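**Student:** Build the 3D model from these lines:
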Amino acid sequence: MRKVALKVAYIGTDFHGFQRQPDVNTVENELINALKSADLIDNLKDSGYAIAGRTDRGVHALGNVISFRTPEDVVINQINDQLPQSIRILAKAGVPFGFKPRYAKSRHYRYVIAGKEDLDLDKMEEASKILEGTHDYSNFSKRSERNPIRTIDEIKVSKKDNILIIDVIGESFLWNMVRKIASVLFLAGNDDMSIDDVRKFLGPSGNASITPMPPEGLILMDTVYQDVKFKYDDYAREKFLKALGEEYLYNGTIASVEKVMMDGLGE
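**Tutor:** Okay, here's the model as predicted:
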């Protein structure tokens, strides 16, 4: 018997989130079925199956993590053969039997905003530094959170071509926390919020309401553990790159069609 951790990538567009649910298609449903089809697990409880975290409907990942015990040798592409192209196992690592994927050293989320050219990046950077550190993030999640204290190690705002990128790194996050951080930074950069307003969101006071940015712009880039080194599979990475390329071309075509239709209505 051995215990293995797998790094999972997926395009979240067509899934009802990560967590398994009856009667709807989720990433986890597909993963569990693939592990069973590959004869790696039989009973979830007996295998000690566990996950690093749940992502919402529409959210994507390059580095979510699952773990389980199995008597079999784990071959990444035998699992991938049982999965749709939009989900890939990218890497694996042998881990101790006490390993729990939920307790990561750090998580890296990236939020992507396309097509907005006139944002004040300097102001966004200033606002991001206010949100770094250890704070009460009650206003960035549900008010009913038992422990709203979290530590953000780094927030980085950058731009590549016409794409704004917000990287957020920390040990753990509240539900919707990253998307609400992205929303506050976007409002600051769009001059719809002052730096003083950003400061007021930290702490438990007030009844602040922050609308999270849409889930489709969020990517779980990586989940990192102390003393765990994942070995990536080159073939699996190439296959997922191909799937991403096909999705990009498809969405680009749809966007172009919609633009032409909008232009036609405006004539």
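
**Student:** Please make it C-alpha for all contacts and neighbour counts, starting now.
**Tutor:** Will do.

**Student:** What is the neighbour count of Ile195?
**Tutor:** Using other C-alpha atoms under 10 Å, Ile195 has 17 neighbouring residues.

**Student:** Was I right to think it contacts Ala188?
**Tutor:** Yes. Between Ile195 and Ala188 there is a contact at 7.1 Å, judged by C-alpha atoms under 8 Å.

**Student:** who's in contact with His16?
**Tutor:** Counting by C-alpha atoms under 8 Å, 6 or more residues apart in numbering, His16 touches Val24, Asn25, Thr26, Val27, Asp56, Arg57, Gly58.

**Student:** Could you tell me which residues make contact with the fifth one?
**Tutor:** Pointing back at Asp56 there. Here Asp56 is in contact with His16, Gly17, Phe18, Pro215 (C-alpha under 8 Å, 6+ apart).

**Student:** what's the distance between the residue nearest to the third one when sequence neighbours are not counted and Ile11?
**Tutor:** Spelled out, it's Phe18. Residue nearest to Phe18 in three dimensions, not counting chain neighbours: Val27, with 4.7 Å by C-alpha to C-alpha, 6 or more residues apart in numbering. Distance of Val27 to Ile11, given as C-alpha to C-alpha, to the nearest Å: 9 Å.

**Student:** and those two? which has more neighbours close in?
**Tutor:** Neighbour count, other C-alpha under 10 Å: between Val27 and Ile11, Val27 has more, with 27 against 22.

**Student:** Here is the second sequence; please produce its structure so I can put it next to the first one:
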Amino acid sequence: MRAYRIAYDGTAYRGFQRQPHGETVEDALLDALRSLDVLEAGEDTPPGYAAAGRTDAGVSALAQTVAFEAPDWLTPRALNGELPADVRAWASAEVPREFHATHDARSRTYAYHLHAPKAAERLARAVAERLSGEHDFHNLTSDDDGTSRHLRASATREGSFLTCHFRAGGFPRGFVRRAVRLIEAVATGDRSMKFVDRVLAPEPLAGPDGVGAAPPGPLVLLSVTYGIGFAVDERAAASAREVFGSRRATASARSRAMGMLADGV
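**Tutor:** Modelled structure (predicted):
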């Protein structure tokens, strides 16, 4: 069994996990394995296959992790030879045969880059601190069960952005983007700190009192920990840096162009 670290720009995908409609990161990964003859005829996935978790449409990842029974020659750089440019393998590790990329994960960390130049960092940090610890987050997810989690959250000012980090063993569906929206609402004065207590209360929120989700684009699955060491494939990592560096430059140039429009109207 081998585990792989996968980075991807989620902009063009309907999320990580396969679904009936729309291209996903998992589709791209499994298509690559078919092209490399790692998947045998009639197989949907290779033996032992599992991923660290799903990400929503538009969400990116630095360290999504997949594991399966792989041939010795299947290095990250070999896998990249059949992957699209916006999906890059960059490290791998030999793991026990019983390893499961979903269930064996010790923690997952997400980072969200919230553009909020007028938000109060002090209030953002206060919300993150209030959310940290053991809570039932049923008002910040569409899930009906598995909503109690032990969370570590933080928010720090970086220029015009608030960078919000969330770490837990796992997350209910849609939790991170709703937590970001809650932080934004309080930090910009739309809601008070008392509302955070209401969100964490046992009674459900509905209608206009509910907390919506922040957009997916600024969200990144930053890390998944297992207690095992991954070896970086330097050539594969260089390819990833080149691809994502080029995309960063393109996005920065477009941001400046949009700024010219906004400032000139």
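
**Student:** State the TM-score obtained for the two superposed chains.
**Tutor:** Once superposed, chain against chain, the TM-score is 0.92 (TM-score structural alignment, normalised by the length of the second structure); 259 aligned residues with a C-alpha RMSD of 1.7 Å.

**Student:** returning to that earlier point: report the two of the contacts of Asp56 of the first structure separated the most.
**Tutor:** Phe18 and Pro215 (12.5 Å; C-alpha to C-alpha).

**Student:** so what sits against both of those two?
**Tutor:** With C-alpha under 8 Å, 6+ apart as the test, Phe18 of the first structure and Pro215 both reach Asp56, Arg57.

**Student:** all strands in the stretch 51-200 of the second structure, in order from the N-terminus.
**Tutor:** Assigned by DSSP state E, counting those that start in this stretch, the strands in the stretch 51-200 of the second structure fall at 60-68, 87-94, 107-115, 133-136, 148-158, 161-168.

**Student:** And the longest one, what's buried?
**Tutor:** Using 16 or more other C-alpha atoms under 10 Å as the burial criterion, the residues of strand 148-158 of the second structure that qualify are Arg149, His150, Leu151, Arg152, Ala153, Ser154, Ala155, Thr156, Arg157.

**Student:** Quick one: list the elements packing against that strand.
**Tutor:** Judged by 3 or more C-alpha pairs under 8 Å, 6 or more residues apart in numbering; DSSP states H and E, strand 148-158 of the second structure is in contact with helix 121-131, strand 133-136, strand 161-168.

**Student:** need these in JSON lines with distance to Asp143 of the second structure, can you?
**Tutor:** Output for these, formatted as JSON lines (distance: least, C-alpha to C-alpha, whole Å):
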{"stretch": "helix 121-131", "distance to Asp143 of the second structure": "18"}
{"stretch": "strand 133-136", "distance to Asp143 of the second structure": "11"}
{"stretch": "strand 161-168", "distance to Asp143 of the second structure": "16"}
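
**Student:** For Arg5 of the second structure, which of the ones you listed is the nearest?
**Tutor:** Closest among these, using C-alpha to C-alpha: strand 161-168, at 18.3 Å.

**Student:** and Lys142 of the first structure, what is it in contact with?
**Tutor:** Contacts of Lys142 of the first structure (C-alpha under 8 Å, 6+ apart): Trp175.

**Student:** Now check the second structure for the residue matching Val8 of the first structure.
**Tutor:** Matched by TM-score structural alignment, Val8 of the first structure corresponds to Ile6 in the second structure.

**Student:** Now do Ser128 of the first structure against Val184 of the first structure, distance only.
**Tutor:** 9 Å.

**Student:** The two - which one has more neighbours?
**Tutor:** Val184 (27 against 23).

**Student:** helices and strands around the one helix or strand Ala255 of the first structure maps to, which ones?
**Tutor:** With elements taken from DSSP states H and E, the one containing Ala255 of the first structure is helix 234-266. Secondary-structure packing of helix 234-266 of the first structure (3+ C-alpha pairs under 8 Å, 6+ apart): helix 76-80, strand 87-94.

**Student:** Distance from the chain centre to it, please.
**Tutor:** 20 Å (C-alpha atoms, centre = their mean, to the nearest Å).

**Student:** Stretch 228-245 of the second structure too?
**Tutor:** Counting by C-alpha atoms, centre = their mean, stretch 228-245 of the second structure comes out at 18 Å from the chain centroid.

**Student:** related to what we said a few turns ago, buried residues in the helix holding Ala255 of the first structure?
**Tutor:** Result for helix 234-266 of the first structure [16+ other C-alpha under 10 Å]: buried residues Ala236, Arg237, Lys239, Phe240, Ala243, Leu244.

**Student:** export these to JSON lines and tack on distance to Tyr111 of the first structure?
**Tutor:** Formatted as JSON lines, these follow (distance: C-alpha to C-alpha, whole Å):
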{"residue": "Ala236", "distance to Tyr111 of the first structure": "24"}
{"residue": "Arg237", "distance to Tyr111 of the first structure": "22"}
{"residue": "Lys239", "distance to Tyr111 of the first structure": "24"}
{"residue": "Phe240", "distance to Tyr111 of the first structure": "20"}
{"residue": "Ala243", "distance to Tyr111 of the first structure": "20"}
{"residue": "Leu244", "distance to Tyr111 of the first structure": "17"}
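
**Student:** Compare Phe18 and Pro215 of the first structure and say which one has the larger neighbour count.
**Tutor:** Phe18 (26 against 19).

**Student:** mind checking how far the match of Val8 of the first structure is from Ala237 of the second structure?
**Tutor:** 10 Å.

**Student:** Does the most centrally placed residue in the second structure belong to a helix, a strand or coil?
**Tutor:** Nearest to the geometric centre of the second structure sits Leu221, at 2.6 Å (C-alpha atoms, centre = their mean). With DSSP: H, G, I helix; E, B strand; the rest coil as the basis, Leu221 of the second structure sits in strand.

**Student:** OK, contacts around the closest residue to Pro76 of the second structure other than its chain neighbours?
**Tutor:** Once flanking residues are discounted, Pro76 of the second structure sits nearest to Ala89: 5.0 Å by C-alpha to C-alpha, 6+ apart. Residues in contact with Ala89 of the second structure (C-alpha under 8 Å, 6+ apart) are Tyr4, Arg5, Ile6, Ala7, Pro76, Arg77, Leu79, Asn80, Ala236, Ala237, Ala240.

**Student:** can you tell me which of those stay in contact in the first structure?
**Tutor:** Among these, the ones still in contact in the first structure (both residues aligned by TM-score structural alignment, their matches' C-alpha atoms under 8 Å) are Tyr4, Arg5, Ile6, Ala7, Pro76, Arg77, Leu79, Asn80, Ala236.
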